[in-house]
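A.B. asks: Starting from these lines, generate the structure:
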Amino acid sequence: MENIKIGKIVSSVGLRGEVNVYNYSYGNRFDSLDSVIIDGSEAKIQNVRYRKNIVILKLNIANNRNEADILKNKDIYITEEDLPALGQDEFFIKDIIGLKVINGETNAYIGVLEDVLQNGPQDIYSIKRDNGETALIPAVKDFIMDISFTEGIKVKVIPGLIDDED
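C.D. replies: Next up is the predicted model:
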């Protein structure tokens, strides 16, 4: 079974063993968790607080600042069973990475979805082209026509979106 990375410990907080976690997940995801996986071992969550995009966790494996400092730069994972249920037309990013990307109007092959960048108001799909270049497409309904695990991702291509497309 695959573990899913949901955060990274960036520093210790105070003297009681709390840690600052950069949250790769969404919103208050940590509220619904009893434990996480760090270095392949389970760590029980004793308390969760939030400050902007930082999560402050108290874990059973760190009872003082020195123990919390040891956890710095460690990734935090959950199991697939801990993932929330999906609604209709929802998917996990990990499940669409590697899908082929095609022009939704001509069915011309564009490339393969290599990454999903989550830096701003909307996600950006990073598409690896056969020529080695990368195309960036906003992941919004204006451009993403359909996502199918069998047919791939169909995009609406407008002039300038993809270098060799009109």
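A.B. asks: Could you use CA atoms for every contact and neighbour count after this?
C.D. replies: Will do.
A.B. asks: could you pull out the helices for this protein?
C.D. replies: All helices of the chain, identified by DSSP state H, fall at 65-70, 93-96.
A.B. asks: who's in contact with the residue lying closest to Leu59 once chain neighbours are set aside?
C.D. replies: Nearest non-adjacent residue to Leu59, counting by CA to CA, 6 or more residues apart in numbering: Ile45, 4.7 Å away. Contacts were defined as CA atoms under 8 Å, 6 or more residues apart in numbering; by that measure Ile45 touches 33-36, 57-60.
A.B. asks: Buried among those residues? Need that as a selection in PyMOL.
C.D. replies: Entered in PyMOL, the line below selects the buried ones among those, by 16 or more other CA atoms under 10 Å:
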select buried, resi 35+36+57+58+59
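A.B. asks: Throw the contacts of Ile45 into a markdown table and include distance to Val116, thanks.
C.D. replies: Shown next, in a markdown table, are these (distance: CA to CA, whole Å):
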| residue | distance to Val116 |
| --- | --- |
| Leu33 | 24 |
| Asp34 | 28 |
| Ser35 | 26 |
| Val36 | 23 |
| Leu57 | 26 |
| Lys58 | 30 |
| Leu59 | 30 |
| Asn60 | 33 |
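A.B. asks: And this one, please, so the two structures can be compared:
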Amino acid sequence: MTQPDRVCVGAIAGAFGVQGEVRLKSFCAEPGDIAGYAPLYTEDGSRAFDVTLTRATKNGLGARLSGVNTKEEADALRGTTLWADRDKLPSLPDDEFYYADLIGLTVVDTGGEKLGTVRAVHNHGAGDILEIFASGRKQALLLPFTKAIVPTVDLTAGRIVADPPEEMQ
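C.D. replies: Presented below is the predicted three-dimensional model:
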């Protein structure tokens, strides 16, 4: 169970070398900022790591994590997501959001009709996509997270107003 006061800031992509170093994927706008948010926690909060960045690698960062001393220990952590306390993260401008804040929000169309609930946020390189689950639909609705299609995000009210093109509804 994810801690509600934490935000996913990266993931361990596997071992890097034989001395217990890991390859990190940083989900931060500035990848190197991830170390400044330490300690970083596993999703369930059972482990915490101090982070020392060692070098840039292809598609990531080399890093040392406290308590990880061998290649085997580093390999065992492959795929582990890393979470930072929200109060260590910078505040965002009004038009930017942490993915964690969007998941679970109700999505309605411009007429107030419920479209579903945000289940995930994806980014495959061409921009953010909201995955919206609605009972009665066979497939999730995937909406580009752009101002044109998602004009309003109201975190206080817990809802998103979307204006999907006709062919997507």
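A.B. asks: Go through the helices of the first structure and pick out the most buried.
C.D. replies: Of all these, helix 65-70 carries the top mean neighbour count, a mean of 17, counting by mean count of other CA atoms under 10 Å.
A.B. asks: Now do the same for Glu90 of the first structure: its match in the second structure.
C.D. replies: Aligning on TM-score structural alignment places Glu90 of the first structure opposite Glu96 in the second structure.
A.B. asks: for Gly7 of the first structure, same thing?
C.D. replies: Under the alignment (TM-score structural alignment), Gly7 of the first structure maps onto Gly10 of the second structure.
A.B. asks: Setting aside sequence neighbours, what's the nearest residue to its match?
C.D. replies: Among residues not flanking Gly10 of the second structure along the chain, Ser26 sits closest, at 4.3 Å (CA to CA, 6+ apart).
A.B. asks: Tell me, how many residues neighbour the corresponding residue of the second structure for Ser126 of the first structure?
C.D. replies: Mapped onto the second structure by TM-score structural alignment, Ser126 of the first structure lines up with Glu131. By other CA atoms under 10 Å, 21 other residues sit near Glu131 of the second structure.
A.B. asks: gap between the residue in the second structure sticking out farthest from the centre and Gly36 of the second structure?
C.D. replies: Within the second structure, the residue lying farthest from the chain centre (CA atoms, centre = their mean) is Gly111, at 29.7 Å. Here Gly111 of the second structure is placed at a distance of 43 Å from Gly36 of the second structure (CA to CA, to the nearest Å).
A.B. asks: same check, this time on Thr80 of the second structure
C.D. replies: Using CA to CA, Thr80 of the second structure is found at 19 Å from Gly36 of the second structure.
A.B. asks: re the thing from before, Throw the helices of the first structure into TSV and include distance to Glu151 of the first structure, thanks.
C.D. replies: Below are these laid out as TSV (distance: least, CA to CA, whole Å):
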stretch	distance to Glu151 of the first structure
helix 65-70	45
helix 93-96	11
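A.B. asks: And those helices: which comes nearest Asn3 of the first structure?
C.D. replies: helix 93-96 (11.0 Å; CA to CA).
A.B. asks: how far apart are the closest one and its match in the second structure?
C.D. replies: Its aligned residues in the second structure lie a mean 1.5 Å from helix 93-96 of the first structure after superposition (mean CA distance after the TM-score superposition for the first structure).
A.B. asks: got a list of contacts for that helix?
C.D. replies: Helix 93-96 of the first structure is touched from outside by 113, 116, 149, with contacts defined as CA under 8 Å, 6+ apart.
A.B. asks: what's the neighbour count on the second one?
C.D. replies: For Val116 of the first structure, the count of nearby residues is 19 (other CA under 10 Å).
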